[in-house]
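Model the structure of this input:
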Amino acid sequence: MLKIGYVRPGNENVDERVSGLAALGCQVIRVEEAAAGPASAPVLSSVLDFIAAGDQLVVSRLEELATTSRDLLDVVARLEARGATLYVADADLSTHGEGGRALRAVLEAVGALEPSAPARRRRSAAEADEIHALKRAGMGPVEIARRLGVSRMTVWRKLKDLEAPV
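Have a look, this model is predicted:
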């Protein structure tokens, strides 16, 4: 069995976490690039693509793998599909055996409680000001929509509101 350690840089010292994983017997330790955000983890994805049956992915904390329980369930599912397991050192949790089934059940229950997608944030009145400023600068509605990342209809509505008599 190969133990593969994984570290996502965060607030703590990466060198200490790498040393901790080496002390746990990890033969291979991979560190995510500091610029990788929660949604972008190419090193983790690579590990999950190539981990073999019987191997174990070792992390210090669950937060290193995912920011939501749904994402964590996806990681666990990918590991299970390859015949590998997960071990979380700080919590002394493993997906191996009976405890693994219980851990998965808890993660599924928590995942069911999470909202499925973050609510879209509506742009404020600053958007209307930007639209009007760009129009005064001579830019057309289609280009304004493209630059601000809004729909053309939004631009047309804001421009119509500007032209409407008060």
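
rest of the way, CA atoms for contacts and neighbours
Noted.

Tell me how far Met153 lies from Val142.
For Met153, the distance to Val142 equals 9 Å [CA to CA, to the nearest Å].

And the host helix or strand of Asp74, what does it pack against?
Element membership for Asp74 (DSSP states H and E) is helix 69-81. Applying 3 or more CA pairs under 8 Å, 6 or more residues apart in numbering; DSSP states H and E, one finds that helix 69-81 contacts helix 42-50, strand 85-88, helix 97-113.

was I right about Gly25 contacting Lys3?
Yes. Gly25 lies in contact with Lys3 (CA atoms under 8 Å); the separation is 6.8 Å.

Who has more neighbours out of these two?
Using other CA atoms under 10 Å as the criterion, Gly25 and Lys3 rank with Lys3 on top: 23 against 13.

which residues does that one contact?
By CA atoms under 8 Å, 6 or more residues apart in numbering, the residues touching Lys3 are 25-28, 55-58.

Could you point out the helix or strand that follows the host helix or strand of Ile144?
Assigned by DSSP H and E, Ile144 belongs to helix 141-148. As assigned by DSSP H and E, the chain's next helix or strand after helix 141-148 is helix 152-163.

Contacts for that following helix next, please.
Applying CA under 8 Å, 6+ apart, the set of residues contacting helix 152-163 is 128, 131-132, 141-142, 144-145.

7 Å - rerun?
128, 131-132, 141-142, 145 (CA atoms under 7 Å, 6 or more residues apart in numbering).

ok so, going back, give me the buried positions along the helix holding Ile144.
141, 144-145 (16 or more other CA atoms under 10 Å).

now the other sequence, so there's something to compare against:
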Amino acid sequence: MGKIGYARVSTTDQDLSLQLAALSAAGCGVIRSEKITGSTVAGRAELRTVLDFIGKGDTLVVTRIDRLARSLGDLQDIVRELKAKGASLVATEQPIDTSTAAGKAFLDMLGVFAEFETNLRRERQMEGIAKAKAAGVYKGGRTRIAADEVRRLAGEGMGPSAIARQLGIGRASVYRLLSPGKVVSQDDRRPLDVPL
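Here you go, the predicted model:
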């Protein structure tokens, strides 16, 4: 029966020292840490190692649950995996101890609020993008060119300039799609509105 600590920060310029000190003070014999975003469990090798290694009677110790998971779904998956192995979860800075009924209830409430905060942040971001688009400031990502549509319009006899205007893309893109692998110099191009 042992305590295994897990510490995480989101970016490489953030410092793990406070978390590591708190986990040592909590009596963790083993502490794993990583610098990686925590929105999902995927890609977090150190956390995966802890979850694979932890066994019956062990306790996973974190400073706060947001160091462990940012979504309620991921948090519940981790807690279920710990429970299936006979292990528990404790947070040093929050009244969380999944070996007690009160600790489990508090964990569920914190998980709901953490996910709510993430969703609010996403909504604010989308509102900001919509406002920027309305003001003409935000143009979005690169336009994806529908190659099939370019070829279809060319097949109907439409010229490169007309295709480019209709699809809102550059004429050079039309030429590239209609002549894959061939570099077309300015001198080699057909007159602008002559169908291909």
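
From the contacts of Lys3 of the first structure, which land in helices?
Nothing among those maps onto helices, per DSSP state H.

Mark which of those are buried, thanks.
For the contacts of Lys3 of the first structure, buried by 16+ other CA under 10 Å: 26, 55-58.

Out of the residues you listed, the closest to Gly99 of the first structure would be?
Gln56 (15.0 Å; CA to CA).

ok, back up a step: quick check: which of the helices and strands packed on helix 69-81 of the first structure has the most neighbours on average?
When you average the neighbours per residue for each of these (mean count of other CA atoms under 10 Å), strand 85-88 leads with a mean of 22.

what stretch of the second structure does the helix or strand that that one is followed by fall on?
Downstream of strand 85-88 of the first structure, the first helix or strand assigned by DSSP H and E is strand 93-94. Under TM-score structural alignment, strand 93-94 of the first structure corresponds to residues 96-97 of the second structure.

so Pro38 of the first structure sits right up against Thr68, yeah?
No. Applying CA atoms under 7 Å, one finds Pro38 of the first structure not in contact with Thr68, separated by 9.4 Å.

which residue lines up with Val47 of the first structure in the second structure?
Looks like Val47 of the first structure aligns to Val50 there (TM-score structural alignment).

and that match, what does it touch?
For Val50 of the second structure, the contact set (CA under 7 Å, 6+ apart) is empty.

go again using 8 Å as the cut-off
Listed by CA under 8 Å, 6+ apart, the contact set of Val50 of the second structure reads 4, 6, 32.

got it, and Ser60 of the first structure?
Ser60 of the first structure neighbours (CA under 8 Å, 6+ apart): 7, 17, 20-21, 88-90.

Can I get those in a markdown table including distance to Arg121 of the first structure?
Below are the contacts of Ser60 of the first structure laid out as a markdown table (distance: CA to CA, whole Å):
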| residue | distance to Arg121 of the first structure |
| --- | --- |
| Val7 | 32 |
| Arg17 | 36 |
| Gly20 | 40 |
| Leu21 | 40 |
| Val88 | 35 |
| Ala89 | 37 |
| Asp90 | 36 |
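
Relative to the first structure, what is the average displacement of the match of strand 93-94 of the first structure?
In the superposition with the first structure, the average deviation recorded for stretch 96-97 of the second structure is 1.0 Å (mean CA distance after the TM-score superposition for the first structure).

roughly how far apart are Ala126 of the first structure and Lys158 of the first structure?
Distance, Ala126 of the first structure to Lys158 of the first structure, using CA to CA: 11 Å.

higher neighbour count, those two?
Each of Ala126 of the first structure and Lys158 has its neighbours counted (other CA under 10 Å); Lys158 has more, 18 against 9.
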